[in-house]
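Engineer: My questions concern the predicted model and sequence given below.
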Amino acid sequence: MWKVLPKFGLAKILVLLLCSIVTTGLIWATKGWTGVTTFFNEDGFSIISSLLIPVLICFVGITWLLGVYLWRWLWKIPVVGSLLNEKVCPDLNGTWIGKTISTYKDEHGNPYEKEVEMVIKATFFGFDIRLVSVDKYQRSTVMQSEILKDPRDGAFYLSYIFESVVDQPKETDDAKFDGAARLHVRFEGNDIKLVGRYWTNRGWQRNMQTAGTISLQKD
């Protein structure tokens, strides 16, 4: 989520937070603004030095809490949460249920369809995705992922690179393969859907095309 928000705006917020903590510490140490002159004429700098580590610890702790937990409270406020999802960054945390439709055809000429489950854990500092097929035939681990906002139309996109493992592959299948996907974060009323395409190197040595579409909705 860090990549979605304007960097300059985030920097200003963090600097404001740090200045607020420092100012509060100085006011407390000087017993109010009237004690500032006396404070520096006596042993003020040694007191500032002793306050430096606690201030930094508070700053890091508050920043971590805001980036990992507290931000989601804002996203859960009615109306405000909807605006933040659509204008700032969507909260994709949770379990997503959907299906994939592959361009690869079975022996009857029908495209392969598979029900899948995706679990997303997102903070301001990290983004983790796990994807498994409901029939447990294969499981995917996302190696790199990010959510981006397209400046051309303001739409959000979830992109990721994954590695899939098939524990007991069929004779015509691979035990391991890599792939990538790009999903559009689509707002439909109060619901959010993830819709897009994926492609893999599954079966490339057999001149097979393994790509398809994926659609997901929060459970």
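Structural biologist: Structure's in. What do you need? Numbers count the residues shown, from 1 in each chain.
Engineer: use CA for all of it now, contacts and neighbours both
Structural biologist: Fine.
Engineer: Which elements pack onto the longest helix along the chain?
Structural biologist: Longest helix in the chain, counting residues (DSSP state H): helix 7-30. Other helices and strands packing on helix 7-30, by 3 or more Cα pairs under 8 Å, 6 or more residues apart in numbering; DSSP states H and E, are helix 44-65.
Engineer: residues of the helix it packs on that come out buried?
Structural biologist: Judged by neighbour count (16 or more other Cα atoms under 10 Å), helix 44-65 contains these buried residues: 44, 48, 55, 59, 63.
Engineer: this is the other structure I want to compare:
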Amino acid sequence: MKVKQTWFRTDVTFLPNLKTPLLGSETISVEFLKSENGKKSIAWIYEQTNRQDNTQPLAVTDQPKFYGSAVLHVNEDATELKGQYWQNRSWSRGLNAAGLIAMKRAAK
């Protein structure tokens, strides 16, 4: 995952790898939240595109494109994002995906 921030926009992108069908993702919206007790979170909505070709066909339950969202909580030293995600992947089959996600900042 890569987070890029400018003065006017924040983009969160999942980076493709050979272990998943992910071709790319595009940020629709990112909002930074701070609760009354000071905890920080990120609300993120994205569109994901999956790879489709003869060498790596999608699973029967997968889709070439879908939307997802996540609410990720930032730990105190801002080195980890952790929270829940939801997707409308294969919603027409009643197979919406949801789960937990945790990401740590890569060492430079």
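Structural biologist: Perfect, I can see it now. Treat the numbers as computed from the prediction; the structure is a model and nothing was measured.
Engineer: in structure 2, what residues pair with the next helix-or-strand element following the longest helix of structure 1?
Structural biologist: As assigned by DSSP states H and E, the chain's next helix or strand after helix 7-30 of structure 1 is helix 36-41. Alignment note (TM-score structural alignment): helix 36-41 of structure 1 is unmatched in structure 2.
Engineer: can you give me how far helix 36-41 of structure 1 is from the chain middle?
Structural biologist: 47 Å (Cα atoms, centre = their mean, to the nearest Å).
Engineer: residues making contact with it?
Structural biologist: Thr30 (Cα atoms under 8 Å, 6 or more residues apart in numbering).
Engineer: Show me which residues of it are buried.
Structural biologist: Phe39.
Engineer: What residue in structure 2 is paired with Ala122 of structure 1?
Structural biologist: Match for Ala122 of structure 1 (TM-score structural alignment): Gln5.
Engineer: number of nearby residues for its match?
Structural biologist: Residues lying near Gln5 of structure 2 (other Cα atoms under 10 Å) number 9.
Engineer: now the one 4 residues further on
Structural biologist: Taking other Cα under 10 Å as the criterion, the count of residues near Arg9 of structure 2 is 9.
Engineer: Return the distance of it relative to Thr27 of structure 2.
Structural biologist: 10 Å (Cα to Cα, to the nearest Å).
Engineer: do Ala78 of structure 2 as well
Structural biologist: Counting by Cα to Cα, the gap from Ala78 of structure 2 to Thr27 of structure 2 is 21 Å.
Engineer: Looking at those two, which one has more neighbours?
Structural biologist: Ranked by neighbour count (other Cα under 10 Å), Ala78 of structure 2 and Thr27 place Thr27 first, with 18 against 11.
Engineer: What lines up with the more buried one in structure 1?
Structural biologist: By TM-score structural alignment, Thr27 of structure 2 lines up with Val142.
Engineer: Ignoring the adjacent residues along the chain, who's closest to its match?
Structural biologist: Once flanking residues are discounted, Val142 of structure 1 sits nearest to Phe162: 4.1 Å by Cα to Cα, 6 or more residues apart in numbering.
Engineer: whereabouts in structure 2 does the stretch of helix or strand Leu158 of structure 1 belongs to align?
Structural biologist: Taking DSSP H and E as the criterion, the element that holds Leu158 of structure 1 is strand 156-165. Alignment of strand 156-165 of structure 1 against structure 2: residues 40-49, by TM-score structural alignment.
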